[in-house]
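Chemist: The following block contains a protein sequence and its predicted model.
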Amino acid sequence: MGLLFENPEEELQDLTTDILALDENERFTSSLELVHERLLGEDGDIETIQAIAPNVNPERIQRLMDVVLGEINQGLYGLIDSHRNAEIPTALLAAFVALAAGIDELDSDALSDDNEEQVLSSMVALFCRLQRLVDADETSDESVRILIHDVGATLYYVDKALDDESDFPSPSETDFETLRASVLEFGAAVAYANMPISIGRGAELADCSRFEFESVLEDLDIEVRRGPSSVEELHNDGTGILNE
């Protein structure tokens, strides 16, 4: 961005502020347009960036995002494994898994141009929210609430872009507790599917009962494991004397 702006850090902050000021639907469906305007100008096009950076192309960017999202997810698994209270990592895991699914579809013919823009706009919107959270001196209950709301919006809009309808609740039509439950249940299910944790730990991450979490797993076609399958899994469960 230094090639395009005299003060890239200030420009990034201004762009983040302007994107977060958009109404929710516009932020998660068309914020990419605002990014294009800032990078290219009103009369610019993609050839402008390619002339400045000829090695930048959509395929290369997609491969990079696959790697970045994969690394982020691995980091979130680590945080979930090492922290008893893992609400934020569990929520972010839900969002980044959804974004990864969207990124994987960008080079297929399955998505329309509008749906591709919606996936990328959702990614832009979420990263702007995370940027603002990182910039804050401390994490407040309200900032966590806003973040979880935006994660819920990410799930809704990405899923809607992929399938035209979303299995996740619309954030504009859903109360916060219902939205939070859908976010944490999905994030916990992803963690359960990819980590050696028990039903009990999964339910704890989802902030629901074991019975409710089993129902979530069944709805997502994730096999329910009955008890630890190894000594290592027992040790990594995050419960009991071994993990005090």
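Modeler: The structure has been received and is ready for your questions.
Chemist: From now on I want contacts and neighbour counts done on CA atoms only, so please keep to that.
Modeler: Will do.
Chemist: Who are the packing partners of the longest helix seen in the chain?
Modeler: Secondary structure of the chain per DSSP state H: the longest helix is helix 58-82. Using 3 or more C-alpha pairs under 8 Å, 6 or more residues apart in numbering; DSSP states H and E, the elements in contact with helix 58-82 are helix 87-104.
Chemist: buried set for the next helix or strand after the helix it packs on?
Modeler: Once the chain leaves helix 87-104, the next helix or strand it forms, by DSSP states H and E, is helix 113-135. Buried residues in helix 113-135, counted by 16 or more other C-alpha atoms under 10 Å: 115-126, 128-130, 132-133.
Chemist: here comes the other one, which I'd like you to weigh against the first:
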Amino acid sequence: MSGPVGVAHGASYVLKGFTMWRRRPGLMLLGMVPAVLVLVLIGAALVLLVANVGDLAGWLTPFADDWDTWRSVVRLGLALLLVGGSAVLAAVTFTGLTLAVGDPFYERIWRETERMLGGEVPEGGVGFWRALRDAGVLMLAGLGMAFVLAVIGFLPLVGAIAGAVLGFLVSARLLAGELVSRPLESRGLDREARKAILAGHGSSVLGLGMATQAFFLVPFGAVAVMPAAVVGSTMLVREILESAEAAG
């Protein structure tokens, strides 16, 4: 599927992921623990940033000290972009760190999902150190994206809006890529093989990430959605694999 239909299709898998609460509520509850721990750490960092963003914006724009009205406009825009860019970094960092810290819990969740779907359950796994490395890669990507958003923020009028939309979409794509990589890597597929399998399913994968990312905008939504997103991504990967097998 492609286009809006594919996006909606991928997004529906996050909602399907919540159905696992009926089957294994204890396991899903356990999957929220690492999300809570990481959320507390990242939340504290964001609160500290918001409390000092005005001073930081002023420190970064000494050239605007004599701009009168425009000084406030420029610094307000920069402050919004600093918060927005930090939110992007927080989102990808949250996902990577949560999956790394909670890898044993999430591995149990996706294996249970594989068993629920039937067929052979793959024996491979990502492992803690690989998950930690992936978290580092996501953090670097988030830093790069935060820088791009800061540059976009200097565009007159549309900068803040364009930066927020772009940040949401890029965060969603990075998030989805991390989620679907685990059930694929457990089958021994390398990067090139994963790209080949996912070719033609980009909209569905993006929809999965967008729906998960949308929960991040709701207080404590990130904690609630992580176990469901692991289940939903495993379901989506299974569908994609079965589609590829059927196609030949």
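Modeler: Yep, it's here. For clarity, every value in this text was computed on a predicted model and none was experimentally measured.
Chemist: Superposing both, give me the TM-score.
Modeler: Laid over one another, the chains give 0.32 as their TM-score (TM-score structural alignment, normalised by the length of structure 1), with 128 aligned residues with a C-alpha RMSD of 5.7 Å.
Chemist: returning to what we had before: now do the longest helix of structure 1 and helix 87-104, the angle between them.
Modeler: For helix 58-82 of structure 1 against helix 87-104, the angle by axes from the mean of the first three to the mean of the last three C-alpha atoms, to 10 degrees is 160 degrees.
Chemist: Go through helix 58-82 of structure 1 and flag the buried ones.
Modeler: Applying 16+ other C-alpha under 10 Å to helix 58-82 of structure 1 flags 62, 65, 66, 69, 72, 73, 76, 77, 79, 80, 81 as buried.
Chemist: Quick one: list the elements packing against the biggest helix by length in structure 2.
Modeler: When structure 2 is parsed with DSSP H, its longest helix is helix 69-101. The contact analysis (3+ C-alpha pairs under 8 Å, 6+ apart) places helix 69-101 of structure 2 against helix 33-60, helix 128-152, helix 159-185.
Chemist: Show me what the helix or strand residue 197 of structure 2 falls within is packed up against.
Modeler: For residue 197 of structure 2, the host element (DSSP H and E) is helix 191-198. Here helix 191-198 of structure 2 touches helix 159-185, helix 221-247, going by 3+ C-alpha pairs under 8 Å, 6+ apart.
Chemist: Which parts of the last one count as buried, going by neighbours?
Modeler: Of the residues in helix 221-247 of structure 2, those buried by neighbour count under the rule 16+ other C-alpha under 10 Å are 222-238, 240.
Chemist: Residue 170 of structure 2 and residue 93 of structure 2, how far apart?
Modeler: According to C-alpha to C-alpha, to the nearest Å, residue 170 of structure 2 stands 13 Å off from residue 93 of structure 2.
Chemist: Which of the two has more residues huddled nearby?
Modeler: residue 93 (26 against 19; other C-alpha atoms under 10 Å).
Chemist: With adjacent residues omitted, what lies nearest to that one?
Modeler: residue 139 (5.2 Å; C-alpha to C-alpha, 6 or more residues apart in numbering).
Chemist: Look up how far residue 241 of structure 2 lies from that neighbour.
Modeler: For residue 139 of structure 2 relative to residue 241 of structure 2 (C-alpha to C-alpha), the value is 29 Å.
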